[in-house]
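Q: sequence and predicted structure are below.
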Amino acid sequence: MSVPAFWLRRGVLAGMAFPLAQLFGALARWRRRALRPQRLPVPVIVVGNIAVGGSGKTPVVDWLVGVLRARGWHPGIVSRGHGGRIEGVAAVPAEGDPALYGDEPVLLARLTGCPLVIGRDRPAAARELLRLHPGCDVIVADDGMQHYRLGRDLEVAVVDEATLGNRLLLPAGPLREPLSRLAEVDLVIAHGPLAAATRAAAGAVPVFDMHLQGGSLEAVAAPGRTRPVAELRGCRVHAVAGIGRPQRFFEQLAGDGIEPVPHPFPDHHRFTPADLDFGDALPILMTAKDAVKCRPFAPEDCWEYPVRAQIGSGAAERILEKLEDGRTTA
C-alpha cells in the first residue's frame, strides 16, 4: 500500500499529528485491557505485525501450516477477508472468488489446502471453523495481533524494517502498536535486516531471519504450465504488484537477473484486463496474491512468481515446543 511520505520521518506533519498518536495509543491500551479474550478449545497461534503495510505474513502462515502438519497437527486458518464482500463468517473454498472472499484468504486456501474461515469477528470465525472441521486441533490466525477478543496461546510478530517508518503510532506514523510490543510476543520473524534499535526493542524475545525464495514461474491463465525463472534472466518484463510493498517484489526480480518494468498498484487492488494491457509483447510477471485475481483474464504470457518463506533455524522448534508444552499441561 502507498503510505504518507511524512510517516517515513519525524518532520513537521508527523509532529502535528503526534497528539492524535498519543490519543490513539491511550485508546489502544484501554481497549486491550477492556476486552476479555474468548478462549477456544484448541490452541491459537496469531501471526501479525505492529505496523500498517505488508510485512510478509502470508508466506509465514503458509510456512507455519507446513511446520504444524509435519509434526502431526491438523491446522485451520482464520482471516479477516480484507477486500472481499462477505458479511459475517464464511468458509473459503480453494477456488473461491477473491472479489467475494478477499485475495489473501483465497491465496492461503490454495497454497495450504487448509480449512479456512473468514470474518471480521475472529472468535466467531474460529468457532465456525471448529464446527465445520471438528478434527482441527490448532488454529492459525492470519493478521490477528490486534484482535484481542481472540484468545491466543502464541504470538508470532513479522517485522519488516521498511514498514516501521518514523516509529510513531497512527496517525503520526505507521505503527498500530508501539515498538515495545515486540518484547511481549513469543518470537519475531524479521523480513530483511532489522535496525539494532528494533532488535533491542524485542528484548529477550528471539528474532529469526526470513527471506523469500522464488520457485518456477506458473502461467496465470493455465495453472500447471510452468517455466524456469532462468529463462527470463537478462530479459525485460512487466512486473505487476498490488501488495503492501511492491518495491520488494521488483527488487527480488532484479536479484534474479530479470529487468523489471515496475507497475505498482494499491494493496488488494481489484484488477481489470486494462491493467495488464501494456501495448507490447513483453512477458508479465506478478505476485501470487495478484495472480488469484487476474486468472480469468490474464494474457497467455503472464506468469505468477511464487515464493516460499525460508526462516532461520530454531523458529519452528520454538513454536512447536511452546505449543506442545501447552498441550501436555492442558
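A: That came through, no problem.
Q: contacts, neighbours, all on C-alpha from now
A: Will do.
Q: now the helices for the stretch 51-200 of the chain?
A: 57-70, 98-101, 103-112, 122-132, 161-164, 196-201 (DSSP state H, counting those that start in this stretch).
Q: which strands and helices sit next to the fourth one?
A: Just to be clear, that refers to helix 122-132. Judged by 3 or more CA pairs under 8 Å, 6 or more residues apart in numbering; DSSP states H and E, helix 122-132 is in contact with strand 75-79, strand 89-91, strand 116-119.
Q: next up, a structure to set beside the first:
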Amino acid sequence: MSGQPTKFLVPLLLPISWLFAGLVAIRRALYQHGFYKQETLPVPVIVVGNVMVGGVGKTPITMALVNHLKAQGLRVGVLSRGYGRKTSSTLAVSPSSQSQNVGDEPLLIARSCQVPVFVGNSRVDAGRALLSLYPDVQVLVCDDGLQHWPLARDLELCVFDERGVGNGHLLPAGPLREAWPRKALRHATSGQEVPCLVLRTAGIAGPHEFAVQRHLADFAVQANGAKRSLSSWWDTPVQALAGIAKPEKFFAMLREQGLNVTHSQALPDHADLQNLHIDTAQGDVLCTEKDAVKLWAHHPQAWAVPLQTTLPTELLAAIDFHLAAAQHAKLSSPHGHQTA
C-alpha cells in the first residue's frame, strides 16, 4: 500500500492535507517550546521511525541495531507501541508472550534479540517500566515512534524505502505523516539538536543517506529449531504466505532463491493468523519470521525464512559516535543513570 491517492484526487485533498500539516506542526511546536512536557529517560534513547505511511522495514533495522549494540557490550532494551495488539496497558514482552497481547513485531524482537522488550501506548511509561525491572540497561531503542513527541530522544533513524517521499504531500493528499525535510528537534534537556540519520531500505540512496542491504537467508527454521536449506526445495513445489506491508516482495525473493512457489497468500500487515486455513497438499509452507511468531502456535510445521539486514559500516560508526556523546551527557547530568 503506497498511501498515495491518484493524481486526480490530490487537488481535492490538499486543503485537508494543509490542515493536517498545520496541526502536526503546532503539536510538535508545543512540545519543543515546553507547553507540553517532553519526558527524558535516564539512559540514551534511539528512535527508529519513518515519516511515510506503511511499512518501510523499521523492525529489521531495529533488530540489526540491537544486535550491533549488544556486540559492543551494551545492555539494550526495546520499546514499542505493539501495533495490532488487543491490549492497551504497558506490558513486558517475553519469548512466550502471545502476539495478540503484545504485537507481532515486539514478540519477534524479544525472541530474536533476547533483550528486554516493553510495549505501551506511552513509550515513556514503557521505558520507565523497563528500566525499573532492568536497571542495568544502558540504552533504549524505540521501534517506531518518530512522531511520539512525549518521549525525548538522543538520536533518530528515519527510514525510507523506494518510494522516497512520494508526491511530497502530507496525509491524505500524500503519504507523509509530517513534512520532509523536517526541522531538527531539540533535546528537551540540553537544547541541542537531535541528530537524525536517514536510511534507505530500497531504491537509490541519496548523498546524505545510508543504504541498508537486505536479503533472505539461505535457510529456513521451524518452531522446534529444525533448520533446512532453501536449496533443498528447488525441485519441490512450495507455498508461501506473508502478512507484511509488501508480501509480494517476500514471494519474489523466494523465487529469486530458485524456489518454485506455486501458491501464495498475501495477507494484510499484522494479520491475525489464528484462523488461517492452510492446505498442506499445496506443499511446505514458507513464511516470514514476523508471521511465524503468530503462525507457529497453530502450524508449528511452517518454515520461517529470516530476512538478513546489514547496516553499513559508516552508519554504525555514526550511531556509535552519537551514542557515546549521549552517554557522556547523561552521565554528566545531575540525574545520570548508574549502571551495574
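A: Sure thing, it's come through. This one's a predicted model, so the numbers in the text were calculated from it and none came from an experiment.
Q: ok, back up a step: dump the helices and strands packed on helix 122-132 of the first structure to TSV, plus distance to Val3 of the first structure.
A: Shown next, in TSV, are those (distance: least, CA to CA, whole Å):
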stretch	distance to Val3 of the first structure
strand 75-79	23
strand 89-91	30
strand 116-119	26
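Q: closest one to Gly15 of the first structure among those?
A: strand 75-79 (34.3 Å; CA to CA).
Q: how far apart are the closest one and its match in the second structure?
A: For strand 75-79 of the first structure, the mean distance to aligned residues of the second structure following superposition is 0.4 Å (mean CA distance after the TM-score superposition for the first structure).
Q: which one of the helices and strands packed on helix 122-132 of the first structure lies nearest to Ala222 of the first structure?
A: Closest approach to Ala222 of the first structure among those is made by strand 116-119 (24.4 Å; CA to CA).
Q: mean per-residue distance, that closest one to the second structure?
A: By mean CA distance after the TM-score superposition for the first structure, the fitted strand 116-119 of the first structure averages 0.5 Å away from its aligned residues in the second structure.
Q: so which residues of the stretch 101-250 of the first structure form strands?
A: Assigned by DSSP state E, counting those that start in this stretch, the stretch 101-250 of the first structure shows strands spanning 116-119, 138-142, 154-159, 187-191, 207-214, 217-219, 226-227, 236-241.
Q: format the helices of the stretch 51-200 of the first structure as JSON lines; extra columns: distance to Gly11 of the first structure and mean neighbour count.
A: Shown next, in JSON lines, are these (distance: least, CA to CA, whole Å; neighbours: other CA atoms under 10 Å):
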{"stretch": "helix 57-70", "distance to Gly11 of the first structure": "29", "mean neighbour count": "19"}
{"stretch": "helix 98-101", "distance to Gly11 of the first structure": "38", "mean neighbour count": "22"}
{"stretch": "helix 103-112", "distance to Gly11 of the first structure": "34", "mean neighbour count": "22"}
{"stretch": "helix 122-132", "distance to Gly11 of the first structure": "37", "mean neighbour count": "20"}
{"stretch": "helix 161-164", "distance to Gly11 of the first structure": "15", "mean neighbour count": "20"}
{"stretch": "helix 196-201", "distance to Gly11 of the first structure": "20", "mean neighbour count": "14"}
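Q: mind giving me TSV with those helices and columns for distance to Glu218 of the first structure?
A: What follows is those, written out as TSV (distance: least, CA to CA, whole Å):
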stretch	distance to Glu218 of the first structure
helix 57-70	17
helix 98-101	19
helix 103-112	13
helix 122-132	31
helix 161-164	29
helix 196-201	37
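Q: nearest to Pro296 of the first structure, out of those helices?
A: So among the helices of the stretch 51-200 of the first structure, helix 98-101 is nearest, using CA to CA, at 11.3 Å.
Q: returning to what we had before: Throw the helices and strands packed on helix 122-132 of the first structure into CSV and include mean neighbour count and distance to Glu218 of the first structure, thanks.
A: Listed next are these as CSV, based on neighbours: other CA atoms under 10 Å; distance: least, CA to CA, whole Å:
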stretch, mean neighbour count, distance to Glu218 of the first structure
strand 75-79, 27, 25
strand 89-91, 19, 26
strand 116-119, 28, 24
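Q: and these: which comes nearest Leu170 of the first structure?
A: Of these, nearest to Leu170 of the first structure by CA to CA is strand 75-79, at 22.6 Å.
Q: the closest one - contacts with which helices or strands?
A: By 3+ CA pairs under 8 Å, 6+ apart, strand 75-79 of the first structure packs against helix 57-70, strand 116-119, helix 122-132, strand 138-142.
Q: is Leu241 of the second structure in contact with Leu267, as I believe?
A: Yes - using CA atoms under 8 Å, Leu241 of the second structure makes contact with Leu267 at a distance of 7.3 Å.
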